[in-house]
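Engineer: Take this sequence and fold it.
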Amino acid sequence: MYNEFFGLHSPPFRLTPDANFLYLSKGHSKALSFLRYGVYKEEGFIVVTGEVGTGKTTLIQSLVTSLNKNEVIAGKVVYSRLNADDLLRTVLASFNLRYDNLSKTGMLRTLEEFFQFNRRGNKRVLLIVDEAQNLTAEALEELRMLSNLELDGEPLLQTFLLGQPEFRRMMQAPEFRQLLQRVTAAYHLGPLEQEEVSDYVLYRLHIAGSSGKPTFAPGVSATLYRHTGGIPRRLNTLCDRVMLSAFLDHVDRIDSERVETVANELETELGGAIATDADTHRAVGENTLGLNGYDKQAVAPLDKEHLTPQQQQGLSRLEQTMDEMRRALRNLLGPGR
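Structural biologist: The predicted structure is shown next:
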């Protein structure tokens, strides 16, 4: 909605991971180096953990995009709440291999033949498993067994495990001792440092086509950091809403007072914390006016009488913002729209 007003060709703060917008902070640069090291190590497991929204998926997108497809074949498992057999089917699907009507033995044989075929063609096979903290012990053991496959003494598969901090604690359990011994590198991705927040925001605006708008008053980055803790997804949520607020007021300079006001509104609307889950708490902004893909008619009406005074205040502010957005959109489109 605000792209044209600020002279942008794409939304700068969307929540969907996009490797084109990857800002290489000190932590992200180091994590990416670990991942690249892992690719050319050609064996074992590389583990990257981090809080929700720190940019693990975006890092992986950047890595996969940079790989030479004539040298590395990459598959990705996103849905990890799977038992061992379903995990094997998902691994097969990630490499575009058929699994219909295959027994477990048949699935393992198909994977091994695929790995061997690529090894003979001087290609490495890389498996990326996201949300690894959701894997069952049986599924993790299946991954460990796949890592045992070799051809002429050379490993056939390398695996990256991406997960939230609890995955690090999982790996310390006695039943995962053998898997832990296969980990060749591990890195925990933290949030941005306070001094990196300003560069992060300006970088994303630059990639989106900014030629200097909006401008920022002193102290904005410190306020952004205080409300988001430097978590990139939280920053995106807050910045998107701040840009929307500035657009609705027809101003192209953002100050700390505006950031503070918008942050407090978001925290009220979302029950005390700025959104950290792209699938549940979406910022009101570009392409976020629906209900996460659900039919609006299927959603029960909200019973306002049972809301707390704080929730009622937050809802009132949200409704007011929506009315302002509708008016701004009508003005933008012209009469009769």
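
Engineer: CA only for contacts and neighbour counts going forward, please
Structural biologist: Fine.

Engineer: what packs against the longest helix anywhere in the chain?
Structural biologist: Within the chain, and with DSSP state H defining each element, the longest helix by residue count is helix 309-333. Helices and strands touching helix 309-333, by 3 or more CA pairs under 8 Å, 6 or more residues apart in numbering; DSSP states H and E, are helix 232-248, helix 256-269.

Engineer: quick one: buried residues of the shortest one?
Structural biologist: Of the residues in helix 256-269, those scored as buried under the neighbour-count criterion (16 or more other CA atoms under 10 Å) are 256, 258-260, 262-269.

Engineer: export these to TSV and tack on distance to Leu140?
Structural biologist: Converted to TSV, these look like this (distance: CA to CA, whole Å):
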residue	distance to Leu140
Ser256	47
Arg258	47
Val259	43
Glu260	44
Val262	43
Ala263	40
Asn264	42
Glu265	42
Leu266	38
Glu267	37
Thr268	40
Glu269	39
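
Engineer: re the thing from before, Phe160: which of the helices and strands packed on helix 309-333 is closest?
Structural biologist: The closest of the helices and strands packed on helix 309-333 to Phe160 is helix 232-248. By CA to CA, the value is 21.7 Å.

Engineer: Tell me the first helix or strand C-terminal of that closest one.
Structural biologist: Per DSSP states H and E, the first helix or strand lying C-terminal to helix 232-248 is strand 253-254.

Engineer: hmm, who's touching that next one?
Structural biologist: 213-217, 220, 242, 246 (CA atoms under 8 Å, 6 or more residues apart in numbering).

Engineer: List buried residues within those residues.
Structural biologist: Buried members of those, scored by 16+ other CA under 10 Å, are 213-214, 216, 220, 242, 246.

Engineer: hmm, back to that, pick the one among the contacts of strand 253-254 closest to Tyr37.
Structural biologist: Val220 (36.6 Å).

Engineer: Tell me which stretches of the stretch 151-300 of the chain form strands.
Structural biologist: Assigned by DSSP state E, counting those that start in this stretch, the strands in the stretch 151-300 of the chain fall at 154-155, 158-163, 183-189, 215-216, 253-254.

Engineer: looking at the ones you listed, which is closest to Ala173?
Structural biologist: Nearest of these to Ala173, taken as CA to CA: strand 183-189 at 14.3 Å.

Engineer: what's the helix or strand for Ala74?
Structural biologist: Ala74 belongs to strand 72-77 when assigned by DSSP H and E.

Engineer: Could you give the number of residues near Lys76?
Structural biologist: Neighbours of Lys76 under the rule other CA atoms under 10 Å: 19.

Engineer: let's see this one next to it:
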Amino acid sequence: MISLVPFLTLGARRQLAMNGLANLDLLNLFPSSPDPRAYYPATSHERVAQNILQDIANGNPFSLVLGDAGSGKTLLVQVLLERLAELPQVVFIQHGHFDSPDAILKAILFDLGIPHQGLTLADLRLLIADSLLNNFAQGGPTLIIQDEAHLLAHSVLEEYRLLGNLEAGRKRAAQIIFLAHPLMEITLTAPELVSLEQRLARNFLKPLEAIEAVDYLLFHGRLAGFLHPLFNQTQLNWILSKGKGVPRLLNHFARVVLQGRQDDQDSLDACRTSPSAHSSETLSWEGITGPEVRLLTKADWNQSAK
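Structural biologist: Okay, here's the model as predicted:
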């Protein structure tokens, strides 16, 4: 039996995160794509956010955020960008399908709004160096965020290392944050990437613990101003077991339950129609109890809001 009483200290963080947010309707209660309005300040996510902010403040040229699919890497960066509004220039490369140095340099220049057609690789390098140094002179380093970094070719990662070496005085003209699946660790064992591997500050996004996963679901209900019980105990156990503490999976299975309710079906039966719901595993988090579980399953939300 797991008690949720010690975790009620997250209430203060929940309230801070909810300030200024518009209500979401039922269909958007658990969004399927990253939405900064619905960011939940999980312990692991906030720790990584603080580490990245510290890396930037210290002038570190490289940071690496590792997390499984659906762990919230992209959402975390979107929230970080709001906290880094004073940076002179931010480049966000949202995919990793680049197989050559010139391809990634063109993508960065495009995001910076700089014409680059018909240039050789040598010309591209000179142009981007000049642009980064100009940005630095106007106020500070350019922050380059590369999503899906585990998909990048080795030559592209090496090109990033060269960009991170670009100095302006004693500081770096560019700071680079890689977002990647843990498979990136295997990629970095390549001999030609040893120099980059040694300089990467690693940060790991961990799945939510069972208690925090319940709080995550409760947070989204509060965010939408939902005034009725969200799930019965069986449905809650099912969502937690299938979600495995991964935010995207928790959202998916919570939506399936709520969609079943909207369609006037038995919600747990609706869950079982989901292709990803079929599994022989038993529920591993049954028996979770405490005030926050009661809020999710049978408490009066009108009373709890007073």
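
Engineer: TM-score for this pair?
Structural biologist: TM-score of the superposed chains, computed with TM-score structural alignment, normalised by the length of structure 2, equals 0.77; 256 aligned residues with a CA RMSD of 2.2 Å.

Engineer: Go ahead and name everything in contact with the next helix or strand along the chain from the strand holding Ala74 of structure 1.
Structural biologist: Next helix or strand after strand 72-77 of structure 1 toward the C-terminus (DSSP H and E): helix 84-94. Applying CA under 8 Å, 6+ apart, the contact partners of helix 84-94 of structure 1 are 75-77, 80, 98-99, 104, 107-108, 111, 127, 136, 138-140, 142.

Engineer: Show me the two of those residues that sit farthest apart.
Structural biologist: Farthest-apart pair in the contacts of helix 84-94 of structure 1 is Arg98 and Thr136; separation 23.5 Å (CA to CA).

Engineer: Who has more neighbours out of the two?
Structural biologist: More neighbours surround Thr136 than the other of Arg98 of structure 1 and Thr136, with 16 against 13 (other CA under 10 Å).

Engineer: what's the neighbour count on the residue mapped onto Pro165 of structure 1 from structure 2?
Structural biologist: Using TM-score structural alignment, the partner of Pro165 of structure 1 in structure 2 is Pro182. Pro182 of structure 2 has 16 neighbours, counted by other CA under 10 Å.

Engineer: Then Gly70 of structure 2?
Structural biologist: A count of nearby residues for Gly70 of structure 2, using other CA under 10 Å, gives 20.

Engineer: Can you tell me the closest non-neighbouring residue to it?
Structural biologist: Nearest residue to Gly70 of structure 2, sequence neighbours excluded (CA to CA, 6 or more residues apart in numbering): Arg248, at 4.6 Å.

Engineer: mind checking how far that neighbour is from His154 of structure 2?
Structural biologist: Going from Arg248 of structure 2 to His154 of structure 2 by CA to CA, to the nearest Å gives 29 Å.

Engineer: Need the nearest residue in space to Leu315 of structure 1, chain neighbours excluded.
Structural biologist: Leu315 of structure 1 sits nearest to Glu269 (CA to CA, 6+ apart), 6.3 Å away.

Engineer: next one: Glu138 of structure 1
Structural biologist: In space, Glu138 of structure 1 is closest to Ala84, 5.6 Å off (CA to CA, 6+ apart).

Engineer: what's the matching residue for that neighbour over in structure 2?
Structural biologist: In structure 2, the residue paired with Ala84 of structure 1 according to TM-score structural alignment is Pro101.

Engineer: if I look at that match, how far off is Arg161 of structure 2?
Structural biologist: For Pro101 of structure 2 relative to Arg161 of structure 2 (CA to CA), the value is 11 Å.

Engineer: Same check on Ala213 of structure 2?
Structural biologist: Distance, Ala213 of structure 2 to Arg161 of structure 2, by CA to CA: 37 Å.

Engineer: So the residue with the largest distance to the centre of structure 2: helix, strand or coil?
Structural biologist: Centroid-distance maximum for structure 2: Gly118 at 35.8 Å, with CA atoms, centre = their mean. Under DSSP: H, G, I helix; E, B strand; the rest coil, the three-state class of Gly118 of structure 2 is coil.

Engineer: Okay, it and Val91 of structure 2: tell me how far apart.
Structural biologist: Distance of Gly118 of structure 2 to Val91 of structure 2, given as CA to CA: 22 Å.

Engineer: before we move on, what about Phe253 of structure 2?
Structural biologist: Distance from Phe253 of structure 2 to Val91 of structure 2, counting by CA to CA: 33 Å.

Engineer: ditto for Leu53 of structure 2
Structural biologist: With distances taken as CA to CA, Leu53 of structure 2 is found 16 Å from Val91 of structure 2.

Engineer: Repeat that for Ser267 of structure 2.
Structural biologist: In terms of CA to CA, Ser267 of structure 2 sits 43 Å off from Val91 of structure 2.

Engineer: so who does Glu257 of structure 1 touch?
Structural biologist: Neighbour list for Glu257 of structure 1: empty [criterion: CA under 8 Å, 6+ apart].

Engineer: Burial check on the residue nearest to Gly70 of structure 2, number of neighbours?
Structural biologist: Neighbour count of Arg248 of structure 2, defined by other CA under 10 Å: 20.

Engineer: Check Ser210 of structure 1 too.
Structural biologist: Counted with other CA under 10 Å, Ser210 of structure 1 comes out at 19.

Engineer: With the flanking residues excluded, which residue is spatially nearest to the counterpart of it in structure 2?
Structural biologist: Here Ser210 of structure 1 is matched to Gly225 in structure 2, going by TM-score structural alignment. In this structure, Gly225 of structure 2 finds its nearest non-sequential neighbour in Asn23, 6.4 Å apart by CA to CA, 6+ apart.

Engineer: Tell me if I'm right that that neighbour and Gly221 touch.
Structural biologist: No. Between Asn23 of structure 2 and Gly221 there is no contact, the gap being 9.9 Å when judged by CA atoms under 8 Å.

Engineer: quick one, which of the two is more surrounded?
Structural biologist: For Asn23 of structure 2 versus Gly221, neighbours defined as other CA under 10 Å are more numerous around Gly221 (23 against 16).

Engineer: Skipping its backbone neighbours, what lies nearest that one in space?
Structural biologist: Closest residue in space to Gly221 of structure 2, ignoring its immediate chain neighbours: Leu29 at 6.8 Å, by CA to CA, 6+ apart.

Engineer: Asn135 of structure 2: helix or strand, and which one exactly?
Structural biologist: Assigned by DSSP H and E, Asn135 of structure 2 belongs to helix 121-137.

Engineer: continuing past that helix, what's the next helix or strand?
Structural biologist: strand 142-146.

Engineer: what helices or strands is the following helix or strand past that next one leaning on?
Structural biologist: Toward the C-terminus, strand 142-146 of structure 2 is succeeded by helix 154-164 as the next helix or strand (DSSP H and E). For helix 154-164 of structure 2, the contact count by 3+ CA pairs under 8 Å, 6+ apart identifies helix 101-112, strand 174-180, helix 194-199 as packing neighbours.

Engineer: That's all I had, so thanks and see you.
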